[in-house]
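# Take this sequence and fold it.
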Amino acid sequence: MNKTPDFDDEMLPEYQFDYRKAKPNRFASKSGKTMNIVVLDEDIAEVFTTPEAVNKALRALIEVVPRTVKVDDC
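The predicted structure is shown next:
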């Protein structure tokens, strides 16, 4: 029978962080706009190798799909 590890013993009741050593997140304001990360299947990623290619294809699809149809329902 496998026993799950008890991580509660490793947690200290309080941690002291030295914020003087903290560095800003270099990726936080990369583009200045909201970005969503989507993981493509391998066969799709072979065809659409850049974010621009994916966006171009999706925008073309949006133009031909009627607005009354939800993409999630397809």
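# can we go C-alpha only for contacts and neighbour counts from here?
Will do.
# Could you count how many residues lie near residue 62?
12 (other Cα atoms under 10 Å).
# The helix or strand harbouring residue 44: what's the following helix or strand?
Assigned by DSSP states H and E, residue 44 belongs to helix 42-47. Per DSSP H and E, the first helix or strand lying C-terminal to helix 42-47 is helix 51-64.
# Sequence B follows; please return its structure for comparison with A:
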Amino acid sequence: MLTAMTVPESLVPAKQRDKSGDFMQKDENELEDELRPEYDFSKMAGGVRGKYAAPYKAGTNLVLLDADVAKAFPTAEAVNEALRLLMQIAERQRA
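Sure thing, here's the model as predicted:
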């Protein structure tokens, strides 16, 4: 059974009013195409659908460094080098 749910007024999109205070309504012609003429995407070349889909699907590992750590290791290469060295040290300690 579905019940009615009240939505807080702050989450309901506000209707825009024109200068006279009446609610603004668009006619059907305005709803069809709201892009400006200078945004003619048919003239743009080189777009590739799904260009970044595979890397996005593979995922990334992002880590937020604290300020003091970021100061000591300012680049991704520096962080990776330090972590690889730490991994080698840990491996030697186990052996």
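# Got a TM-score for the two of them?
Superposed pair, TM-score by TM-score structural alignment, normalised by the length of structure 1: 0.47. Supporting alignment: 50 aligned residues with a Cα RMSD of 3.6 Å.
# Check which helices and strands the helix holding residue 44 of structure 1 sits against.
On a contact count with 3 or more Cα pairs under 8 Å, 6 or more residues apart in numbering; DSSP states H and E, helix 42-47 of structure 1 meets no helix or strand.
# what packs against the biggest helix by length in structure 2?
Counting by DSSP state H, the longest helix found in structure 2 is helix 76-94. Packed against helix 76-94 of structure 2 by the contact rule (3+ Cα pairs under 8 Å, 6+ apart) you find no helix or strand.
# Next, the buried residues of that helix.
Using 16 or more other Cα atoms under 10 Å as the burial criterion, the residues of helix 76-94 of structure 2 that qualify are residue 79.
# Kindly report the same for stretch 57-67 of structure 1.
Buried residues in stretch 57-67 of structure 1, counted by 16+ other Cα under 10 Å: none are found.
# Need the contact partners of it.
Outside stretch 57-67 of structure 1, not one residue touches it by Cα atoms under 8 Å, 6 or more residues apart in numbering.
# residues near residue 46 of structure 1, how many?
Neighbours of residue 46 of structure 1 under the rule other Cα under 10 Å: 10.
# distance of it from residue 63 of structure 1?
Residue 46 of structure 1 sits 24 Å away from residue 63 of structure 1, taking Cα to Cα, to the nearest Å as the criterion.
# Name the residues of the helix or strand that contains residue 29 of structure 2 that are buried.
Secondary structure assigned from DSSP H and E places residue 29 of structure 2 in helix 28-32. When burial is assessed from 16+ other Cα under 10 Å, helix 28-32 of structure 2 yields no buried residues.
# next helix or strand past that helix?
Next along from helix 28-32 of structure 2, by DSSP H and E: helix 53-58.
# Residues contacting that following helix, please?
Contacts for helix 53-58 of structure 2 (Cα under 8 Å, 6+ apart): none.
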